[in-house]
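Peer 1: predicted model and sequence follow; I will ask about them next.
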Amino acid sequence: MKKPIAAKKQNLNLQKRSLATPTDLEAAATKDIMGAMNAILADVYALYLKTKNFHWHMSGPHFRDYHLLLDEQGDQLFAMTDPIAERIRKVGGSTLRSIGHISRSQRILDNDADYVEPLDMLAELREDNKTLAARLREAHNVCEEHRDIATTSLIEVWIDETERRTWFLFEASRRGDAIGH
């Protein structure tokens, strides 16, 4: 009777090991890249949900413009998630598995307030996007150190997109009297 249990355990171990996609990267590189990119993935999910939260709870005289801006930005953030997770898997790593895993890994803070002023929403998202850009640069350095050119190439595009979101949030929240200052 012990034989079937041992066979089951061995089969489970083989299944676990089969998730490690073959790669020419060293195990240490896979571990470092996986750690950096899973943190990015958690931050992107957190920023996506915060952006959608503010999109859903937007109000005021600029409602339509801000609502549409945040919807567009939310779509862009969500579009990042699958390529990030797939890069982690392609280099032999495993990725986030649950909302709990995201919440334990995210560095972008949630905002559960009942009401947030529209300009405060834009300012908070602007700062979060600036933070994400800085963290993407840090992840780029990790990937570059391990010569993971494909991931660094994707990160460069995501940095540009993140800087664009930051710029749009900045410009959307400027007051007319601040122009030229």
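Peer 2: Okay, I see it.
Peer 1: rest of the way, CA atoms for contacts and neighbours
Peer 2: Will do.
Peer 1: quick one, what contacts T162?
Peer 2: 129-130, 132-133 (Cα atoms under 8 Å, 6 or more residues apart in numbering).
Peer 1: and what of V91?
Peer 2: 21-23, 25, 30, 33-34.
Peer 1: what secondary structure does A28 sit in?
Peer 2: helix (DSSP: H, G, I helix; E, B strand; the rest coil).
Peer 1: just T95 next, same as before
Peer 2: Classification of T95 by three-state DSSP places it in coil.
Peer 1: so it makes contact with A85?
Peer 2: Yes - look at T95 against A85 with Cα atoms under 8 Å: they come within range, at 6.0 Å.
Peer 1: save the contacts of V91 as JSON lines, and put in distance to F54, secondary structure and neighbour count too.
Peer 2: Output for these, formatted as JSON lines (distance: Cα to Cα, whole Å; DSSP: H, G, I helix; E, B strand; the rest coil; neighbours: other Cα atoms under 10 Å):
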{"residue": "T21", "distance to F54": "38", "secondary structure": "coil", "neighbour count": "14"}
{"residue": "P22", "distance to F54": "41", "secondary structure": "coil", "neighbour count": "12"}
{"residue": "T23", "distance to F54": "40", "secondary structure": "coil", "neighbour count": "12"}
{"residue": "L25", "distance to F54": "40", "secondary structure": "coil", "neighbour count": "14"}
{"residue": "T30", "distance to F54": "35", "secondary structure": "helix", "neighbour count": "24"}
{"residue": "I33", "distance to F54": "31", "secondary structure": "helix", "neighbour count": "27"}
{"residue": "M34", "distance to F54": "30", "secondary structure": "helix", "neighbour count": "26"}
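Peer 1: alongside the first one, take a look at this:
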Amino acid sequence: MNNFEPKDLRMSPLRTRSNFPQEIVASLAGELNALLADVFCLYVKTKNFHWHMSGPHFRDFHLLLDDQGAELFGAIDDIAERVRKLGGTTIRSVGHLSRLQRLSDSDADYVTPPDMLAELREDNLRLSTYMRETHGLCDEVGDVASASLLENWIDQAERRTWFLFEATRS
């Protein structure tokens, strides 16, 4: 440690300096970490269903879920890095993820393809709701950078929801 760092930074070596008071950083980090846990959960579920897809539409659904999984995976690092930029800390373990996630896992031995797509559709819909709630907090405290990222992630979640909805229409 050097003598030029503010005392509070020496006491918390992972705290990145930001323009936000620590209470706001804690609130934003808490919301973003919950989103991170949900995105991780949805990523794993999407890959699970991708790997276990079967039936006459196998190829189309397998590729759809591969694309959606890649999109979710792409958001994971951005969310975690945003938490760090704000001055917070982020997920440290699978246990930590499981304590924060609000979306449910799928451990079933077999799920029909229509049920897979319907479950992912509802999870993406819920995720976009959580993202809007977090966006509201960002607006309230003036975190325009997180709000901007969230707008893109909301759009992605709505697109995934739309594709899953259309894929399950009779």
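Peer 2: Structure's in. What do you need? As the structure is a prediction and not an experimental result, all values here were calculated from the model.
Peer 1: which residues are in contact with each of T95 and A85 of structure 1?
Peer 2: Contact criterion Cα under 8 Å, 6+ apart; residues shared by T95 of structure 1 and A85: N38.
Peer 1: what is the corresponding segment of structure 2 for stretch 126-145 of structure 1?
Peer 2: Stretch 126-145 of structure 1 corresponds to residues 121-140 in structure 2, going by TM-score structural alignment.
Peer 1: by how much does the matching stretch deviate from structure 1 on average?
Peer 2: In the superposition against structure 1, stretch 121-140 of structure 2 averages 0.4 Å from its aligned positions (mean Cα distance after the TM-score superposition for structure 1).
Peer 1: what segments of structure 1 are strands?
Peer 2: Counting by DSSP state E, structure 1 has no strands to list.
Peer 1: M80 of structure 1 versus the most centrally placed residue in structure 1, what's the distance?
Peer 2: Closest to where the C-alpha atoms of structure 1 average out (Cα atoms, centre = their mean) is V44, at 2.1 Å. Using Cα to Cα, to the nearest Å, V44 of structure 1 is found at 8 Å from M80 of structure 1.
Peer 1: do the same with R164 of structure 1
Peer 2: On the measure of Cα to Cα, R164 of structure 1 and M80 of structure 1 end up 14 Å apart.
Peer 1: what about these two, which has more around it?
Peer 2: With neighbours defined as other Cα atoms under 10 Å, R164 of structure 1 and M80 compare such that M80 has more, 17 against 14.
Peer 1: translate the more buried one into the numbering of structure 2.
Peer 2: Aligned partner of M80 of structure 1 by TM-score structural alignment: A75.
Peer 1: do the same with A113 of structure 1
Peer 2: Match for A113 of structure 1 (TM-score structural alignment): A108.
Peer 1: check the offset of the match of stretch 126-145 of structure 1 from the chain's centre.
Peer 2: Between the centre of stretch 121-140 of structure 2 and the centre of its host chain there is 10 Å, according to Cα atoms, centre = their mean, to the nearest Å.
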